[in-house]
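1. fold the following, please.
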Amino acid sequence: MIEEPRTGMEFNSLEELNSYYKLYAKRCGFGSMTQRSERDDKGSVRYVTLGCARGGKARNKTTNMGKPRPTAKTDCKARINALKVDEKMKLTTVNNTHNHGLSPQKSRFFRCNREVSEAVKRVLDTNDLAGIRMNKSFGSLVVGAGGFENLPFSEKDCRNYIDKARHLRLGSGGAGALRDYFSRMQYKNPGFFYLMDLDDDGRLRNVFWADPRSRAAYQDFGDVVTFDTTYLTNRYGMPFAPFVGVNHHGQSILLGAGLISSEDTDTFIWLFQTWLQCMDGLAPPAIITDQDRAMKNAIAVVFPKTRHRFCLWHILKKVPEKLGSHRAYKSGLKSQLMKCVYDTQNIEEFEKSWEQLISKYTLQENGRLQSLYSERTYWVPVFLKECFWARMSTTQRSESMNAFFDGYVHAKTNLKEFVDQYDNALRKKIENEISADFHSFSVTIPCISRSPIEKRFQELYTNAKFREVQQQVMGVLDMDPYLLRRDGVKKTYLVEDEVRVEEFCKNITYYVDFNEENCEVKCSCGLFQMRGILCRHVLSIFKCNGIKSLPARYILDRWRKDIKRRYTLIHSTYDSGHQREDTNRYSTLLNICYQMITRAAGSKEHTEDATKKLNAMIELYGYNQEPPSMTKIGEETTIVGSSKQVLSPQVVRGKGRPPSLRRASRMEQHIRKGKAKTKKANLLGKRKEVLFGLDGSQPVLEGLDGSEVQK
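-> Next up is the predicted model:
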């Protein structure tokens, strides 16, 4: 119980007086404030009046008389006056009578009783840098404190602090802060690459950047790249344009990114040329994009020798929109179109099947199908079998990069905040890769057969890729190759494969050419050419010909776990400019304190003893020490580069892009529901191969080339 103020009480300092009256007010149920103070010639306070926070009269400054501002003022006269006498503050007059009700349980809501401690600030800073939303951060603080009533601050106080912290950390957060960030990264590591495209007024138009690790990783995994721009990122509406590849675990890997102001041919040419310059002029052998005319034109200019593929999923999802009104769409047109796309094994079969489709349903004048046919080499699987795609047939990996930003990046996110979040994505991807490397070396997946070929893949390939090999090894049991013809050392086999969708089966016949002399083999399914994994049809031919030793040509270095790749030795350039040198010391002390608290909290005596000693240590080290913060920039973060001012970009609208986050179409929503149902079915013992149809109705199954096969 705290003593009530009375005339004649003395305090050693003004701080002690303030602390006493603030605590007294909180216990009684009101807020305190300094109503008046006077200073002497030396600048120290000689007289002070502390009173109730509801003292004084309301001052309504609003011009809208019909909507006056709410006020808490009641002209309460409760107050104390203190005069400095002999270096002590002495109470001269005291009034403890209030003209309003008091509520000790609700006094925590007064401004004077709300304070965000340094420890909480650090937690908020850390969570903000990690992309954790404020409602999640505040919720964890509430749980840790045992309830809202035990927190001396509100969620709004936390949001206000983070807003100020971001301003200190990011400055304006626009193009100027972005340039400073890039300059700092390049100063730390010359391998960091960035280029900013400005208009005639010095305003940012486009920007591209890539860290040293991504540039080095491109040397190993730049054989196929996906590129996509279907995401609204920030307050300027600049589309995010990531270049994404696949590493030896089949994981997505970032190979650079851009923010662009428009999606026309000239902009894409600038972005692709910049990326090519970043990658030392080495163009990717294959690239996957959406069916976008501007992208297609730009790729033809910048990457003339690169095999360009359209995202198959995006093309086929538009089919119901363009052909759904046809009277025969559901009665046969859709099924025959899918068979034409998926079931044909060579170009001649496709051309014949397409001609039959057009003729049967009199679609000669259909503009959509004419357009698709004219660009058939960009999306029909049969035209793409001779190129390596690393199990990618869509831009889904680029969109998975976009999904990483969901929940944090929004329409008000500035450029610097977005790039910070990109760094978080980079960290996460690197950590996932390191974890997968560890498990591939320390965890062995048992073989499911006695085949020495499977054993060889077990020794060389990462666990993720060995799992894919095992899927094919398991399918060998159902294969019964038939020798169609023989020409010297060359054989041609027919292999009939049964593909199952729940209770339905579909038989597909594949052709396998085998050379006995050099063990060269090629299957019409194209799995090895497209994915780099030997198909079950080829493995069955090896088995029936007694091949025990795996030919070296069928072991791809890009899937191996025993190769030390140069990019893994390069540390990614993270922006540590917002961290001070004493941050590590802070973390060290905090860990020690946690250990002490865990042990001391076990008994009341230990808790009281630890509290006394900690308070003594606080007195020993003083209050004038500035606590470490993650929102200030240390001296080591010297900014280098051009001093020319860079203006933030103007707000733009992309092609067909709504003014918010990328919105899923009704088709995508149906497919997501289908995937959820499929997952539930798998838990009930259904086969995992089941996907759902492109229009959400008819099931499809996964083909050997990574695309979907219509039933």
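2. make it CA atoms for all contacts and neighbour counts henceforth
-> Fine.
3. how many other residues sit next to the closest residue to Met279 other than its chain neighbours?
-> Spatially, and ignoring its direct neighbours in sequence, Met279 is nearest to Arg215 (6.3 Å; Cα to Cα, 6 or more residues apart in numbering). When neighbours are defined as other Cα atoms under 10 Å, Arg215 has 22 of them.
4. and the one 3 residues further on, by the same measure?
-> Neighbourhood size, Tyr218 [other Cα under 10 Å]: 24.
5. same deal with Cys52?
-> Applying other Cα under 10 Å, we find 26 residues neighbouring Cys52.
6. so who does the nearest residue to it once chain neighbours are set aside touch?
-> Nearest residue to Cys52, sequence neighbours excluded (Cα to Cα, 6+ apart): Ser32, at 4.8 Å. Counting by Cα atoms under 8 Å, 6 or more residues apart in numbering, Ser32 touches 21-22, 25, 50-53, 112.
7. the structure of the following sequence is requested for comparison with the preceding one:
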Amino acid sequence: MSENLLDKLVEHETFRDFEEIENYVKRLTDELKMPCRIGDCRTVENYNASLKNVENYLNPEIRYKHIKFICSHYGVHRSRSKGKRNPQVVRACDCPFYFKVAYQRLTSEFRITGVCRQHENHPMDESTINTFRVKQRLPVEIVNFIENATAAGILPKRIRQRALLQFGKDLPLKFIQNTRQKIIGLPKDEWNTTAEMLIAYANKAKSHSIQILRDDLYVITHIFVQLAVQKEMYTNFGQLLQYDGTLSTNKFAMPLYTLLVEDNYGVGQPVCYCFMREETSESIKKTLQLFSECNDISVTETVVTDKGCADISAFAEIFPQATQLLCQHQALLTTEKRINTANLGDDLSEEILQRFKQALYAHSIEELEDAAGYLTKLEHDNLGDYFETCWLKSPELWSDVHRTHIFTKGNNTTKRLDRFHSTIKTVAGQKKSRFQDFIQILLDILRNRKEVDTTIKINTHTIPEFLKDFAMQVTPYAYQLVNAQMKLKTSGYSVIRTEIGIFITSESHTYEIENDLTECSCSFFASYRLPCCHILFAVEKYRLVLPVENYEHCWNKDKSADGMNENEDDGTGSDVSPIKVVNSRDPRKVLTKEDKWNTGNQLAKLWCNAIQDLPPSAFDSQINLMKKMIDIAKANQVIVFGMEDKSPVKERSTNNTNTTPKSPAAIENTPNSRKENAGNVKAPCTILTPGRKRDASKASSVASEDNFQGEKLQASPSINSKSPSKKRKPSRISSSVQISTPGNSAEEEDWESSVLYLNKTPKPKTYLREKKSHD
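-> Next up is the predicted model:
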């Protein structure tokens, strides 16, 4: 009987329905002691929810589109020595047993598509089965009671109490909550809810372009979104356009396609979003047609797309004037994958890949032809035909030698767009968020770097005189590109100036420059349309004037301000990244290490700009202060600076002086006092350390008696005993910090304070003599 049961586990064996499969699995457990559990699967409900499967709707009674049954010991064993708790339901010990069944639409039955009947690394007896924990399975009458009560709107707590009285079963409240969520689920009209949200968003501002397309069955096929600010960004920076799609952004398996440009600060800015049901050439073409109707596409000169033929054909039809380029990174990955499928060995595969890289990054036609001759002669697994058919027929799409005259802004790949998609999926939770929430996150993302980058001031003292006007007109990112060209070696250049132009000859090439310095034949000028090292060399040699207004205007500073402050009308954020959008939705989220570094870096730039024009004495004071702050940060201490304190402080006399200066915290905030004491006293800063209780009078004596020399920030010694020579063990500094001022009642707590302040008044000689005698 058992042999006949295992004989059914062969490929292409069929089951009438899923109930027969369940009975078969139960017999495996009871008769052969082979307990199985469900591994990878896809339910019919999930299959029907995808818009791609609207025309292939399945009856929900089928339950599963495909399902994989695996042994209860299936999976990799997790050692306890690694400090991780083993799963309580799965006892994995690398057992390979499994069988996979899939529903066949034509025959209306389930068929086995994969099987492994071998068990390993565990016994098969009844005692082993009894050691497994199983999930709680309630009787049908209790489940029906919970479902009916939930549908009636009864609270879970009341359902639990009623179930205990009626069935004598104390149900976990979490189980009832899960059942309630399963029944309620997501609204069936989630697509309609999203459509209504987008339509309301479009009605809020007529300048937005939001379109929702449907088919004959009234099913959504395209969602096209472009805000007014995105239109403005495309007009200003749309010379280079990147286009790519990504999956796994929503539970409906609807791919997201994004059009992205690079702004004048070198930041990728999305200028259009589109969700589509099918990734076909017709569908992509429809998206680009919607985009062309809403924008002047004549500004686009270059388009960088993925390796898909559907993208290339659609762009060639909608953007006939633009130059089509393939992503070099995707070309390299595709070729490497094809080479690995040939199973040629590591050495030969690496040699073929290096030859393709030679063709990919070739600097001359001869170098490209040399690599092409090697690749076309390959006979292993028809690789020669593959390279000749797929790549070498159109090298202008992917080889560097054909890109030396194309305006690419340095973008030869779509990695900028891939990074944007990766960030979107990370912060949006991929398939966890509702579709309308994900759409709203996309609408909120407008990564404007203007407010950050405009705070960076270029040190004009290090800029050559002929570049100062240019540096003041373009963004810091554009000037950094030109500054890098200035640092290139030009000692081997020879220059000839004629009526036709200026010819500069290097060790390997000869470059031609227009007499008005508006163009050069090198690849850098073609890629960025900014002054290259050859133009700068000619300007410096012949003392010419750089034509600042004749270079590409997309790098100018004023471009970044166009349209970026119009967010009051469209309700989007003006200076947010994808991470900041999600953090604003969840204010309890802890700042990451990267967020802290970015905040500190921005403040450090502001501080550097503030101190660069200070006199030497003030500059030294700022540097000493920063060094002390760094030491305090390394010690994991927290400091709070008190800017003003109006608490009264009583003056007391000493034996050495007739008048006692007031504590810095007690100085009145009046115009006369500020004028008299300007630069002499700073507000105190308190670091609290755990110790014995102290009264307010002893604490105030620290601030009134101790004066510090110069501009150095130091901690005053604590006075806790009458004998000054008696040393006290230093106490550990606490991480909590409070402001402590003389006479404050907070000093009566179990803390001892050390007051830090800045004082430019020199120390009295009496104090120095007393200090020397104490030592």
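8. quick check: TM-score for this pair?
-> After superposition, the two chains reach a TM-score (TM-score structural alignment, normalised by the length of structure 1) of 0.51; 410 aligned residues with a Cα RMSD of 3.8 Å.
9. translate the residue nearest to Met279 of structure 1 into the numbering of structure 2.
-> Taking TM-score structural alignment, the alignment pairs Arg215 of structure 1 with Lys231 from structure 2.
10. one step back: you'd agree the residue nearest to Met279 of structure 1 is up against Ala257?
-> No - between Arg215 of structure 1 and Ala257 there is no contact under Cα atoms under 8 Å: 11.4 Å.
11. and Cys410 of structure 2, what element?
-> In this structure residue 410 of structure 2 is Gly, not Cys. Gly410 of structure 2 belongs to no helix or strand when assigned by DSSP states H and E.
12. aligned to it, what sits in structure 1?
-> Correspondence of Gly410 of structure 2 to structure 1, assessed by TM-score structural alignment: Arg391.
13. my guess is that match contacts Ile533. True?
-> No - with contact defined as Cα under 8 Å, Arg391 of structure 1 does not reach Ile533; the gap is 9.4 Å.
14. could you check how far the match of Arg215 of structure 1 is from Met472 of structure 2?
-> With distances taken as Cα to Cα, to the nearest Å, Lys231 of structure 2 is found 27 Å from Met472 of structure 2.
15. ok, Ser584 of structure 2 next?
-> Distance of Ser584 of structure 2 to Met472 of structure 2, given as Cα to Cα: 35 Å.
16. for those two, indicate the residue with more neighbours.
-> Met472 (15 against 11).
17. quick one: map that one onto structure 1.
-> For Met472 of structure 2, the equivalent position in structure 1 is taken to be Glu459, counting by TM-score structural alignment.
18. so that match, which of the three states?
-> Recorded secondary structure, Glu459 of structure 1: helix (DSSP: H, G, I helix; E, B strand; the rest coil).
19. counting neighbours, what do you get for Leu6 of structure 2?
-> Counted with other Cα under 10 Å, residues neighbouring Leu6 of structure 2 total 12.
20. did I read that right, it in a helix?
-> Yes - counting by three-state DSSP, Leu6 of structure 2 falls inside a helix.
21. nearest spatial neighbour of Tyr234 of structure 2, skipping sequence neighbours?
-> In space, and not counting its chain neighbours, Tyr234 of structure 2 is closest to Val271: 6.2 Å by Cα to Cα, 6+ apart.
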